[in-house]
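got a predicted structure here, sequence first:
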Amino acid sequence: MKITFSPPQDDAVWGCTYQHVTSSAADKNIKLCFVEVKDLHAFATALVEVVLDNSWITNLDDRYRRAYSKTVSQTAAKLVNTFNKTASGGNVESDFGETMVSMGSSRALEMLFTHLRIPLAELWKPQISQNGGFDFHTTCLEKFINFGEAKYSSSANPYTDAISQAQDFLNDDKHLRDAPDLENLVDKQSMSYLDKDDFGVIAAFSVNAQKPELILANAFLAAQEMMKVKKIKNFYLVGVR
C-alpha cells in the first residue's frame, strides 16, 4: 500500500500543520489525515480559548442551559489548569496528551474536511473524569455524526487501542447513549441519520514513529477490518505528532 501526504496546511493560531493523506487502496470511506503540533504553547493557548467559549450553551433552552452549566464550569476549570501548565512548562503529560489528540483531530477535520466541531464531550458529560464513551464528536458535510476516540502515548503509536476502543463502544451502544445530549448540539437531520444507524467513526492517535506513513497504512488496514463487521458510513483516521 502506498501512502501519500499532501503539502502541509499551516494553522498559526493553533500552532499546527495538517495534511491530507491518501492511500493506494481503493476504499473511499476511509479517510486519513496527519496533524503535527509545531508550537505547543500556541496549541495549549488555543485550547484554553475553546474550552472557555460557552457560546454553545447560550443557544440552548433554559432547562438544558441550567443542566449543563455546572458540569461545564467544573470541567473547564480542570482543563484550563492542565492547558496552562502545559503552555508554561512545555511538557506533554498524559492528561493533556489525550485532549491534544482529541481536539487536534477535530480541528484537522474542520480544516481539511469542513467538519463542524461539537464541544468536547468531557464538557457536557456528567463526570469530570471517566471512560464512559466517545471523547469527541463532529458532523461532516453529509450531516453524519462522527464519534471520535482518542489515544495518546508518549512513546508508542496507539492506533490499535483507538480503533478497538471505538469498536467496543459501538458494541456497547455508547454512541446511542450520547444521543440525548447530542440532540441539543447537532441539527435534526444529523439525529435522524443516527436514528437510522448512519454515522461515522474517528480514531485519533498519537504518532511517535519516524515514518508516520507506516503507522497510517497499518491503521488503514485495521479500519478496513472493523468496517467489515460494523455499519459505518465513514471512518476517519487521524495521526497526531
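Noted; the coordinates are in hand.

CA atoms for contacts and neighbours, from now on please.
Noted.

got a list of what the most centrally placed residue in the chain touches?
Nearest to the mean C-alpha position of the chain, by C-alpha atoms, centre = their mean, lies Ser102 at 3.9 Å. By C-alpha atoms under 8 Å, 6 or more residues apart in numbering, the residues touching Ser102 are 135-136, 148-150, 204.

take a look at this one as well, against the first:
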Amino acid sequence: MNKFERNAITLLDQIVSTKSGKRTETLLYPKSDDLYLGWMYVVGRHFRDAFDIKYTTKRKNKKEIKVWTQGSSFSVKEGYLFKMVNRPDWMLQVIGATPATPAGNNKERDKGSVTYQHIKGNTREKKLYTVSQDEFIRTIIAGERPLHVVSFEKVCNNDFNLCPDIAVYKAHVRLSEINEQAVEMINVVSDTSWLNELDVIDRLSFEARAQKTIEKLVIDIFQKVNNQATEEFGEYLISHTASRILATHLNHTTIPLAEILKEKVTGNPGFDFHTESHTGYVAFGEAKYSGKKNPYQDALGQIVDFITKQKDLMELRTLKPFVSDLAISNAANNAKAYIAAFSVNAQSPDTIFGNALASSFTKQLSPQKELYLIGVEIDA
C-alpha cells in the first residue's frame, strides 16, 4: 500500500465512523485532478459526487465562503466503470447500487451497497460481488483485501423454524492472495508459544505430538501452495479462516489446529478445529472445501455424524488445557457449540446460506447452544 492509499484509508475510516456526519476539508483525493492515479483504481473529477467531494458553503469570521469538503454520503452508481491504474484492461463494473447515508439525528450510518463484477482483459467474470459503499470505496483506493468479511450477523431463528434457545450466526468471508494466506498459516502453525502456558507434563506431551505434524503441514502442504487452493490445503485454510473470524468478531478464544494436538500425524478422524465461544462453550468445528461445489451439507452432516459417534466428548480430554473450567463444565452437561465452515462457489451466496439454514441437519443441531455457519469464497 503506497502513502496515498494509506492516507486515504485512514481518512475513510475516520469519516465513516463519525457520529455527527460532520464534513471535513481534508479530501480523499485532490479536487482538481482530471485523473487521479495515486490509488489502485483511477478516479478523478468525474467521480467527485460519487465520493461525496463537494463545493459547500461555510461560515468563517461571520462571512459565508465556499470551500471543498469531504463527506461520507457515497453514491457510486450503476454503470460506473473503474480501471486499474497499472492494468487499464482490468476493471470493476458496477451492476447496481444504493447510496450511503451518514449517521446523525439518532440514526446509525447506512453503508449502502454496491454490486459489481470483475473484467480482466477480454474476460468478464459471471460472479457478482455485493459490498457496502464504504467497502467499495476502500477497494477503489487499495484493492480488495486478502481477507474481507462481507457480512457477519445473527440469524433470526423464527425465519427458519429453529429452536428459540440456540444462538445461530452466519458469516460470509472472501479470501484472495492464496500465497499470502499460506505464508500466514505457516507462521501460525509454526508458532508454538501456546506450549508455554501449559504445565510441564502437558507441555512435554503436546510438544512431542506436535513437532512431526507441524513439519508435515508446512513442508508437504503449505509450502507447496502456488496461488491456488488445493483440496487438502483448502480445508486447512477454511478452518483457519473460520477461527480468525470468530475471534475477531465475537471474541472467541482460538485453539491450536486439531491436527497438531492429536497423537496421530495428520489424517486423524474427528473435528477439524475448535474455539471457546464468547459465552463459555467449547465450539467444535468441521471444515469442507470444494473448488466447484458448496459443501455446507457435507460439513453439517459430518457434525451430526460426529455427535452421534460422541467424537466431541472423546476430544474433551485433549481440549481441557486450552479452554476454561466453565467451558468444560458446560460440555460435561451437554452444552456445546458447533461450527460448519465451507467453501462458497455460487453467484448468490445468500441462497447458499438460506439453504444451509433450512437444511435438515441444521434442524437436528438446533437443540444445541450455538451454531456458526462460515461460508468462505476463495478467489485465486
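Arrived safely. For clarity, every value in this text was computed on a predicted model and none was experimentally measured.

ok, back up a step: so which of the contacts of Ser102 of structure 1 persist in structure 2?
Comparing the contacts of Ser102 of structure 1 with structure 2 on both residues aligned by TM-score structural alignment, their matches' C-alpha atoms under 8 Å, the contacts found in both are 135-136, 148-150, 204.

just to revisit the earlier point, and the residue nearest to the centre of structure 1, what pairs with it in structure 2?
Using TM-score structural alignment, the equivalent of Ser102 of structure 1 in structure 2 is Ser239.

for structure 2, just list every one of the helices.
3-17, 133-142, 178-190, 200-216, 231-250, 258-261, 296-308, 311-314, 316-319, 325-332, 349-357, 360-365 (DSSP state H).

how many residues are close by the alignment partner in structure 1 of Lys293 of structure 2?
Matched by TM-score structural alignment, Lys293 of structure 2 corresponds to Ala156 in structure 1. Number of residues near Ala156 of structure 1 (other C-alpha atoms under 10 Å) recorded here: 12.

tell me how far the nearest residue to Ala156 of structure 1 once chain neighbours are set aside lies from Val35 of structure 1.
Using C-alpha to C-alpha, 6 or more residues apart in numbering and skipping the chain neighbours, the partner closest in space to Ala156 of structure 1 is Asn208 (6.0 Å). Using C-alpha to C-alpha, to the nearest Å, we find Asn208 of structure 1 at a distance of 12 Å from Val35 of structure 1.

list the residues that contact both of the two?
Common contacts of Asn208 of structure 1 and Val35 (C-alpha under 8 Å, 6+ apart): Arg241.

neighbour-wise, which of these two wins?
More crowded of Asn208 of structure 1 and Val35, by other C-alpha under 10 Å: Val35, with 24 against 17.

check contacts around that one.
16-19, 104-105, 108, 238-241.

quick check: the farthest pair among these?
Across those, the longest distance by C-alpha to C-alpha is 13.6 Å; it joins Cys16 and Val238.

pick out whichever of these two has more residues nearby.
Val238 (32 against 23).

what about the match of Lys293 of structure 2, distance to Gly239 of structure 1?
Taking C-alpha to C-alpha, one finds Ala156 of structure 1 at 12 Å from Gly239 of structure 1.

list residues touching both of those two?
206-207.

need the nearest residue in space to the aligned partner of Glu225 of structure 1 in structure 2, chain neighbours excluded.
Matched by TM-score structural alignment, Glu225 of structure 1 corresponds to Lys363 in structure 2. Residue nearest to Lys363 of structure 2 in three dimensions, not counting chain neighbours: Leu162, with 6.3 Å by C-alpha to C-alpha, 6+ apart.

so what does Leu112 of structure 1 match up with in structure 2?
Leu112 of structure 1 maps onto His249 in structure 2, by TM-score structural alignment.

what sits against that match?
By C-alpha under 8 Å, 6+ apart, the contact list for His249 of structure 2 reads Phe152.

one more: Ile118 of structure 1?
136-139, 185-186.

could you redo the last one with a cut-off of 7 Å?
Ile118 of structure 1 makes contact with 137-138, 185, according to C-alpha atoms under 7 Å, 6 or more residues apart in numbering.

residue at max distance from the center of structure 1?
No residue in structure 1 sits farther from the centre than Asp62, which is 28.2 Å out by C-alpha atoms, centre = their mean.

and Met239 of structure 1, what pairs with it in structure 2?
Not quite, residue 239 of structure 1 is Gly, not Met. So Gly239 of structure 1 corresponds to Gly375, using TM-score structural alignment.

cool, and Leu185 of structure 1?
Leu185 of structure 1 maps onto Phe322 in structure 2, by TM-score structural alignment.

the match of Glu225 of structure 1 contacts Asn157, correct?
No: contact criterion C-alpha atoms under 7 Å: Lys363 of structure 2 and Asn157 do not qualify, at 10.7 Å.

give the buried residues for stretch 149-157 of structure 1.
149-153, 157 (16 or more other C-alpha atoms under 10 Å).

for Arg244 of structure 2, grab the count of nearby residues.
Per other C-alpha under 10 Å, the neighbour tally for Arg244 of structure 2 reads 17.

please apply the same query to Asp13 of structure 2.
Asp13 of structure 2: 12 neighbours (other C-alpha under 10 Å).
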